[in-house]
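# Provide a 3D model corresponding to the input given below.
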Amino acid sequence: MTTEAAALAAGRAMAEARMRETGRLARPGPDVYDPVTGETTTASTPLYTGKAQVKPTQAMPEGVQAEQREVVLMRYEIKLPFAAVPAGPVRPGDTFTVDTSPDPRMPGLVLHVTGVAYSATATAWRISAEVRS
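Just a heads-up that it's a prediction; the model follows:
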């Protein structure tokens, strides 16, 4: 193993050690109406389940106008293990749901994927996302 390959492997191991959240990456599907319960749910296709690091990438939320109301966007970066192989390609519109975190406010947080970065020399797989309110 070359010095560069060894340094990259060590960096990937360190990045993965900092992944203290767990969560689920999924592709939302069509809404499904249950006539028995009268409830509508959104079907989804699971892409990845496991460890992650989730952190905000901007200091303050950003207000944007959507139709007749203001929507607050908060941008996040999701880091997955470099070796993570999802069940399909990750695309904008997919969602990441935080299941567990040392921060008790994060479980249940749903992030909407806005972009995916690829790099052979990255220490983690980085996914851009936002939370919408």
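# please count neighbours and contacts with C-alpha atoms only from this point.
Will do.
# in space, what's closest to the residue most central in space within the chain - neighbours in sequence excluded?
Central residue check for the chain by Cα atoms, centre = their mean: the C-alpha nearest the mean position is that of Phe96, 3.9 Å away. Spatially, and ignoring its direct neighbours in sequence, Phe96 is nearest to Leu25 (4.3 Å; Cα to Cα, 6 or more residues apart in numbering).
# which residues does the one you found contact?
By Cα atoms under 8 Å, 6 or more residues apart in numbering, the residues touching Leu25 are 46-49, 94-97.
# and the helices in the chain?
For the chain, the helices defined by DSSP state H cover 3-17.
# how about the strands in it?
Along the chain, the segments classed as strands by DSSP state E run 21-34, 39-56, 62-66, 69-81, 95-100, 110-116, 124-132.
# to check against the first, give me the structure of this:
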Amino acid sequence: MNGLAAFLARGRTAHEDLMSDRVRLFRPGAETFDRETGATVPGVPLVLYEGMARVRPVAQASGTEEQAGEREVRLLDYEVALPFATELPAGERVAPGDQVEVLASQDPRMPGLTLWVTGAEVSGTASAWRIRTEDRT
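Predicted coordinates:
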């Protein structure tokens, strides 16, 4: 193993040691309309990943306020770091609109938090796979 590869391996191991949260990364299924009940039925989600992660707010983000219908929504940015070696199901890529649900965390306020993916970063020299998300509450 050359110097760079050894350095990256140590960095990736160290980053994984910080991953104390557990998340589910998924793509919501297509909704359908049930004419008999008049209700919209959610589709079956495609789970892209479930496992350890590090979820943290983006320090520079001040959040923005947006109008959603007749309600003010504050968008807060989060970074979700997954292990560098994370593999997705064949042919799938993370895309805006996918969601991350926090399943467990040392912070008791985080489980149940749902974040919307806005983008993903890729780099051969990264210590983790970073996914940009926002909290739309």
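# superpose the two chains and report the TM-score.
Here the TM-score for the pair of chains, by TM-score structural alignment, normalised by the length of the first structure, is 0.90; 132 aligned residues with a Cα RMSD of 1.9 Å.
# now tabulate the strands of the first structure in CSV and tack on distance to Ala9 of the first structure.
Shown next, in CSV, are the strands of the first structure (distance: least, Cα to Cα, whole Å):
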stretch, distance to Ala9 of the first structure
strand 21-34, 21
strand 39-56, 18
strand 62-66, 36
strand 69-81, 12
strand 95-100, 26
strand 110-116, 21
strand 124-132, 11
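# these two touch, right, Val73 of the second structure and Glu65?
Yes. Proximity of Val73 of the second structure to Glu65 meets the contact threshold set by Cα atoms under 8 Å, at 5.6 Å.
# so for the two, which residue has more residues nearby?
Set side by side, Val73 of the second structure and Glu65 give different neighbour counts by other Cα atoms under 10 Å, the larger being at Val73 (16 against 12).
# any idea what the more buried one aligns with in the first structure?
By TM-score structural alignment, Val73 of the second structure lines up with Val71 in the first structure.
# how about Gly29 of the second structure?
The criterion is TM-score structural alignment: under it, Gly29 of the second structure has Gly29 as its aligned partner in the first structure.
# try Asp98 of the second structure
Per TM-score structural alignment, Asp98 of the second structure is aligned with Asp94.
# show me the contacts for that match.
By Cα under 8 Å, 6+ apart, Asp94 of the first structure lies in contact with 25-28, 112-113.
# just Ser20 of the second structure next, same as before
By Cα under 8 Å, 6+ apart, the contact list for Ser20 of the second structure reads 52-54, 105-106.
# just the buried members of those residues?
Among the contacts of Ser20 of the second structure, those buried by neighbour count (16 or more other Cα atoms under 10 Å) are 52-54, 105.
# and which of these is nearest Arg93 of the second structure?
Here the nearest of those to Arg93 of the second structure, counting by Cα to Cα, is Ala53; it sits at 17.6 Å.
# among the contacts of Leu25 of the first structure, which one has the most neighbours?
Using other Cα under 10 Å as the neighbour criterion, Phe96 leads the contacts of Leu25 of the first structure with 28 neighbours.
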